[in-house]
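A.B. asks: no FASTA, just this:
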């Protein structure tokens, strides 16, 4: 497994080189299927933009094909932005579910479809409105909560309230405990993102900018993670940990690159700016390993 750098206390920090060693570069023998197919079941009538952002990010991360399954309004917007997207069901190497959805508004048919995905063999990136279905799922899991979602997830697992964000050591231990109880990989978003696998492997990622704290950037992260998992054709917990940390690093670095287009201390960005900067972030990571 690819490792990040560690300091004198043994804390693992994910770097450009760590990310570059995880990324899979296409070869002359690859086709769109061997490069990976990611499926997104995201967006809703209330939040159709989440589908557009996740699909855009997946394409920008370098996957071979993106399948989108969702409400008609969201699908129309996806195709208007990215006409190469396939809106028919089919085989995938990874799923992204939940971005831009609300569990309280979910239909019984949609719940059944999501439970089917979560009971299958394909790894699943679980975000936002699908996190309530993650507990007890048998598929390889990568969950991506922000702070309030993380508190609810720990509650569903019967665990105590999470540690304060400022206490990084205690927060890392909390994420490790949550991952072990869930039986999956947890990526807790924050100024310092923490990743932990069910086996206890952890990493910290601090490549982002405060300008990244804006609506829709979490949907972009979901697309990045789904693309990386599909491209790697990986489902074991250790691989998902490295892929999660790599996705967080690319997402944060893309945000910094987008904000850096403005002089001085950078300037405001929107979520699509982050997706647009992903190829440059990937190029930086690959350059870091030669």
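C.D. replies: Arrived safely. Please read all numbers here as calculations on a predicted model, not as lab measurements.
A.B. asks: Every contact and neighbour count from this point should use C-alpha atoms.
C.D. replies: Will do.
A.B. asks: So which residues of the protein form strands?
C.D. replies: For the chain, applying DSSP state E gives strands covering 5-6, 12-13, 37-41, 65-68, 94-97, 124-126, 141-143, 185-188, 193-196, 202-205.
A.B. asks: need those strands in CSV with mean neighbour count and distance to residue 239, can you?
C.D. replies: Supplementary listing: the strands of the chain in CSV, determined by neighbours: other CA atoms under 10 Å; distance: least, CA to CA, whole Å:
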stretch, mean neighbour count, distance to residue 239
strand 5-6, 12, 17
strand 12-13, 18, 16
strand 37-41, 27, 17
strand 65-68, 24, 21
strand 94-97, 29, 13
strand 124-126, 29, 13
strand 141-143, 29, 11
strand 185-188, 28, 10
strand 193-196, 28, 11
strand 202-205, 25, 12
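A.B. asks: Kindly present these as JSON lines, with separate columns for distance to residue 105.
C.D. replies: Listed next are those as JSON lines, based on distance: least, CA to CA, whole Å:
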{"stretch": "strand 5-6", "distance to residue 105": "43"}
{"stretch": "strand 12-13", "distance to residue 105": "39"}
{"stretch": "strand 37-41", "distance to residue 105": "15"}
{"stretch": "strand 65-68", "distance to residue 105": "20"}
{"stretch": "strand 94-97", "distance to residue 105": "15"}
{"stretch": "strand 124-126", "distance to residue 105": "17"}
{"stretch": "strand 141-143", "distance to residue 105": "20"}
{"stretch": "strand 185-188", "distance to residue 105": "25"}
{"stretch": "strand 193-196", "distance to residue 105": "29"}
{"stretch": "strand 202-205", "distance to residue 105": "33"}
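A.B. asks: want to compare, so here's the second one:
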């Protein structure tokens, strides 16, 4: 696989500046509220995994709005989650949804969230609706999903084509779709419409397991909610936060695995310790702060 040389390797040194640390004056609202519309009757577990990951990444409140069964499972796992509409700073949409099986009520709710102008993570079952997005948007496809997004009548794109040069395709998609693209894979490529190109490596192969993408989406949603004000003023914040989410995801997987098999919930459970290690002072007692 050959990729352009202008991809910046995103590592702990870069990512630690993009973790929001609460101050004594903060409350649950100032720390950010993440709105979540994920899960379905077919895949209710995706809602649990995304909410679990978001809560463990560090957000003031998660507001889950989804199917009854998924909502019940979320509350059983995380009773602090709020399940009524209200204020949010960012949205996480689409994990565990199948666009082909989506009912009209769900589609309307997703379009309303996309049109709210807020920072938004678009995953899985909402990718076909990204034309309705009016705020800063990150899409999180795997190769097959990206192929579907880029295919046009008479001009199909295949997952096999993308696998040959995923970074090139991620950059092309960001430019064509006008959104930040986080292309999942053994190496994660993150590209912005403005031309920023970041990549994250080092995730253990054990991370290729059901639900791991839902955990990644939850981590990213929390980071967008805690940095919503920064995203409004910094054009490059979105791509940096997406790469940071991918790095936290990879590091948490390595911590949970320790060389052995893991489940998606194991990865979510390792996020707090991973973030604590990321924020620990560097040798000499200083923390480096870097930008894109």
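C.D. replies: Sure, I can see it. Note that the structure is a prediction, hence the values are computed from the model and not measured.
A.B. asks: Overlay them and tell me the TM-score.
C.D. replies: TM-score for the superposed chains, counting by TM-score structural alignment, normalised by the length of the first structure: 0.90, backed by 276 aligned residues with a CA RMSD of 1.9 Å.
A.B. asks: circling back: nearest to residue 57 of the first structure, out of the strands of the first structure?
C.D. replies: Residue 57 of the first structure lies closest to strand 65-68 among the strands of the first structure, at 10.2 Å (CA to CA).
A.B. asks: and the closest one, which stretch of the second structure?
C.D. replies: Residues 61-64 of the second structure are matched to strand 65-68 of the first structure when aligned by TM-score structural alignment.
A.B. asks: And the matching stretch, how far out from the chain middle?
C.D. replies: 15 Å (CA atoms, centre = their mean, to the nearest Å).
A.B. asks: I'd guessed residue 214 of the first structure sits against residue 268; true?
C.D. replies: No: using CA atoms under 8 Å, residue 214 of the first structure makes no contact with residue 268, being 9.1 Å away.
A.B. asks: Between the two, tell me which one has more neighbours.
C.D. replies: residue 268 (16 against 12; other CA atoms under 10 Å).
A.B. asks: Map the more buried one onto the second structure.
C.D. replies: Checking TM-score structural alignment: residue 268 of the first structure goes with residue 261.
A.B. asks: separation between its match and residue 201 of the second structure?
C.D. replies: Distance from residue 261 of the second structure to residue 201 of the second structure, counting by CA to CA, to the nearest Å: 19 Å.
A.B. asks: Equivalent analysis for residue 115 of the second structure, please.
C.D. replies: 33 Å.
A.B. asks: With residue 228 of the second structure instead?
C.D. replies: 26 Å.
A.B. asks: neighbour-wise, which of the two wins?
C.D. replies: Between residue 228 of the second structure and residue 201, counted using other CA under 10 Å, the more crowded position is residue 228 (21 against 17).
A.B. asks: Aligned against the first structure, show me the partner of residue 126 of the second structure.
C.D. replies: So, by TM-score structural alignment, residue 126 of the second structure is matched to residue 130.
A.B. asks: Which stretches in the stretch 51-200 of the second structure count as helices?
C.D. replies: Secondary structure of the stretch 51-200 of the second structure (DSSP state H, counting those that start in this stretch): helices at 68-77, 104-114, 143-150, 159-164, 166-177.
A.B. asks: Against residue 132 of the second structure, how distant is the match of residue 268 of the first structure?
C.D. replies: Here residue 261 of the second structure is placed at a distance of 39 Å from residue 132 of the second structure (CA to CA).
A.B. asks: can you check residue 166 of the second structure too?
C.D. replies: 25 Å.
A.B. asks: of those two, who's got more company?
C.D. replies: Neighbour totals were compared for residue 166 of the second structure and residue 132, and residue 166 leads with 25 against 15 (other CA under 10 Å).
A.B. asks: For the aligned partner of residue 184 of the second structure in the first structure, which non-adjacent residue is closest in space?
C.D. replies: In the first structure, residue 184 of the second structure lines up with residue 189, judged by TM-score structural alignment. Closest residue to residue 189 of the first structure apart from its sequence neighbours, by CA to CA, 6 or more residues apart in numbering: residue 146 at 5.0 Å.
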